[in-house]
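Asker: coords below, sequence missing:
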């Protein structure tokens, strides 16, 4: 149930680009990090390439694109190898979508504690325990 925020800057324009980015990130997150796409939320924001500076010059001046992706997942649910594969796959696919990428392009997999993270009013820890007990998770239970 990750929450993913994508901020990108690119010279490319397409009516479907934001949707394409959201679908791509969701699919890669499902395939590589094993996260259920039905409970994955993605926020996509575009920044002006003239306002994004890397290496002392704007991306517009350099003719390059970049992104900052922040992915929140429950702590301990992914291995180092999965996270490395995810970073590489996202980088390759985003280059196809938004153009040649500046080397200073970032993705952060933020592992948060299950007792401090959740959706629908329930923590991930609560959902985990309910699954182990084979009972449906309910709000209001501690």
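Answerer: Sure, I can see it. Because the structure is predicted, anything quoted here is derived from the model rather than measured.
Asker: alpha carbons only for contacts and neighbour counts from here, please
Answerer: OK.
Asker: hmm, who's touching the helix ranked longest in the chain?
Answerer: For the chain, the helix with the greatest residue count under DSSP state H is helix 80-98. Around helix 80-98, the neighbours that count as contacts under C-alpha atoms under 8 Å, 6 or more residues apart in numbering are 9-12, 17, 20-21, 24-25, 28-29, 32-33, 65, 101, 107, 109.
Asker: Emit the ChimeraX select command for whichever of those are buried.
Answerer: Selecting the buried subset of the contacts of helix 80-98 in ChimeraX, with 16 or more other C-alpha atoms under 10 Å as the burial test, is done by:
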select :9,10,21,24,25,28,29,32,33,65,101,107,109
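Asker: Inside helices: which ones of the contacts of helix 80-98?
Answerer: Among these, the members falling in helices (DSSP H) are 17, 20-21, 24-25, 28-29, 32-33.
Asker: Count the residues that sit near residue 85.
Answerer: Neighbour count for residue 85, taken as other C-alpha atoms under 10 Å: 15.
Asker: Put this next to the previous one:
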């Protein structure tokens, strides 16, 4: 149920570029962070390379691509090793899609409290409790 925002810049153009990015992000999020793609929302936004600066120069000048991925997940649902693997795998996959990446390319796993985060009108904490109650009722 993560909400993921991807901002990117690249000189590569393709009619399917945004879909390719969304598919890669969804796949790696499911595979490494164990998040259900059916309840994963991804926003993909393009930024002009002339508007993206790293190290004091625009990425247009440097002829490099970059991205900023911000993913919100419930606190405590992923280990440090999973998050590290996610960062590494995403950097590799996005380089394949976008081209050579500037080293100042970022991904932020934002862990939020289950009582302050949710979707469909329910917090993640409420979903967790409802699931536990369902299991208890089935066992009774």
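Answerer: Received it, and whenever you're ready, just let me know what you need. Here the structure is a predicted model, which is why all the values come from computation and not from measurement.
Asker: measure residue 96 of the first structure to residue 65 of the first structure for me?
Answerer: As judged by C-alpha to C-alpha, to the nearest Å, residue 96 of the first structure and residue 65 of the first structure stand 11 Å apart.
Asker: Could you look up the SS state of the corresponding residue of the first structure for residue 130 of the second structure?
Answerer: Aligned against the first structure by TM-score structural alignment, residue 130 of the second structure finds its counterpart in residue 130. The assignment at residue 130 of the first structure comes out as helix when based on DSSP: H, G, I helix; E, B strand; the rest coil.
Asker: What's the local residue count around residue 130 of the first structure?
Answerer: Using other C-alpha under 10 Å as the criterion, residue 130 of the first structure is surrounded by 14 other residues.
Asker: do you know how far it is from residue 124 of the first structure?
Answerer: Between residue 130 of the first structure and residue 124 of the first structure the computed distance is 10 Å (C-alpha to C-alpha).
Asker: about what we covered before: superposed on the second structure, what's the mean shift for the longest helix of the first structure?
Answerer: On the superposed models, the aligned residues of the second structure are on average 0.2 Å from helix 80-98 of the first structure, with distances taken as mean C-alpha distance after the TM-score superposition for the first structure.
Asker: Need the ones in helices among the contacts of helix 80-98 of the first structure in a markdown table (columns: distance to residue 77 of the first structure).
Answerer: Formatted as a markdown table, the entries for those read as follows, by distance: C-alpha to C-alpha, whole Å:
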| residue | distance to residue 77 of the first structure |
| --- | --- |
| 17 | 30 |
| 20 | 26 |
| 21 | 24 |
| 24 | 21 |
| 25 | 18 |
| 28 | 16 |
| 29 | 12 |
| 32 | 12 |
| 33 | 8 |
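Asker: for those residues, which one is nearest residue 61 of the first structure?
Answerer: Proximity to residue 61 of the first structure was ranked across these by C-alpha to C-alpha; first place goes to residue 17, at 21.7 Å.
Asker: show me what contacts the closest one?
Answerer: The neighbourhood of residue 17 of the first structure, defined by C-alpha under 8 Å, 6+ apart, consists of residue 97.
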